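Visitor: My questions concern the predicted model and sequence given below.
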Amino acid sequence: MSLEILVVDDSALLRRVECDIINSDNKFKVTDTCKDGLEALEKLRTKKYDGVVLDINMPRMDGLELLQQLQKEKIKANIVMASTLTVEGADEAIKSLELGAIDFVTKPSNIIEAKGDAFKKALLDVLYAATKARVHFKKPSLTPAADKTA
């Protein structure tokens, strides 16, 4: 049985490329796509996915805003950021991880590279790890334990 993936990207061409890459691996199946964070939020409110591939720059609601809203509504999702902005050490990459994304992959800036083997391998590797990451993951509590002396 394939893992169900949601792809969120405002570029129809890149959505198609990402879907083709993901669907090329029999471990995964893209079951839904969205063109912005608002559409994705509606989907994530009603359906669970094994993984979500999320862009940052999108109209109406960007990827970081979606991550914030998911935290606010306590909606859990295994999210991989795929954006030209998510490069190691970039503010956007760090912020996405702070907001609950599991990992990120840098999306190539042109379609030729996006269709290349390097991006395909990176996306599938990160997606595979992300879909496995939270099997036994429990977010640590940031509040101190209640005093048990009474």
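Guide: That came through fine. Numbering: from 1, shown residues only.
Visitor: hey, let's count contacts and neighbours off CA atoms from now on
Guide: Will do.
Visitor: Run through the strands of the protein in chain order.
Guide: 3-8, 28-34, 51-54, 79-83, 103-106 (DSSP state E).
Visitor: adding another structure so you can compare the two:
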Amino acid sequence: MNDILIVDDHEEMRDLYFDFFNHDFRNQELTFSPDGIDAFFKCSMQKYDLITLDHEMPRLNGLDLLVILRNSPGLNQHTPIIVISAFLPKSIESKNLLENVYFISKPFNFDSLSDLMKTLLQSKSPSTV
């Protein structure tokens, strides 16, 4: 079983993710977070196998949370992260700033998200299982 954190401020998107995971990724432990601050606190208390982030969120946006997680020693410093947003700055995708980070632009196809997630979850190293 994998622990997955879904961070999105829109309840409709969280509902879509819930339906998606129940269809394509059964037996996963899902945790939902409505913003970056809440997600940061959850990440400081639990190790996740995968994190998905929206970018545009109140209190702390997804990219700022991403930078904090990667630059702070902690449980999720190296966790694979998928940033899913309609508002990604074009320059961020071309920069190779962060290891193990993937970008998907909204609107997106759930099949491509599913393929990426399966790849990331299957490639977990034995030391993290």
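Guide: Cool, the structure landed. Because the structure is predicted, anything quoted here is derived from the model rather than measured.
Visitor: in the first structure, which spans are helices?
Guide: 12-23, 37-46, 63-72, 91-98, 111-114, 117-133 (DSSP state H).
Visitor: okay, the strands of the first structure in TSV with mean neighbour count next?
Guide: As requested, these are arranged in TSV below (neighbours: other CA atoms under 10 Å):
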stretch	mean neighbour count
strand 3-8	22
strand 28-34	19
strand 51-54	28
strand 79-83	26
strand 103-106	22
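Visitor: export those to TSV and tack on distance to Asp125 of the first structure?
Guide: Formatted as TSV, the strands of the first structure follow (distance: least, CA to CA, whole Å):
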stretch	distance to Asp125 of the first structure
strand 3-8	14
strand 28-34	12
strand 51-54	12
strand 79-83	11
strand 103-106	10
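Visitor: Distance of the spatially most central residue of the second structure relative to Asn109 of the second structure?
Guide: The centre of the second structure sits closest to Thr52, judged by CA atoms, centre = their mean, with a distance of 1.5 Å. In this view, Thr52 of the second structure and Asn109 of the second structure are 15 Å apart by CA to CA, to the nearest Å.
Visitor: Please apply the same query to Asp49 of the second structure.
Guide: For Asp49 of the second structure, the distance to Asn109 of the second structure - CA to CA - is 22 Å.
Visitor: Pick out whichever of the two has more residues nearby.
Guide: Higher neighbour count among Asp49 of the second structure and Asn109: Asp49, with 21 against 10, using other CA atoms under 10 Å.
Visitor: list the contacts for the more buried one?
Guide: If you count contacts by CA atoms under 8 Å, 6 or more residues apart in numbering, Asp49 of the second structure has them with Asn2, Asp3, Ile4, Thr79, Pro80, Leu121, Lys124.
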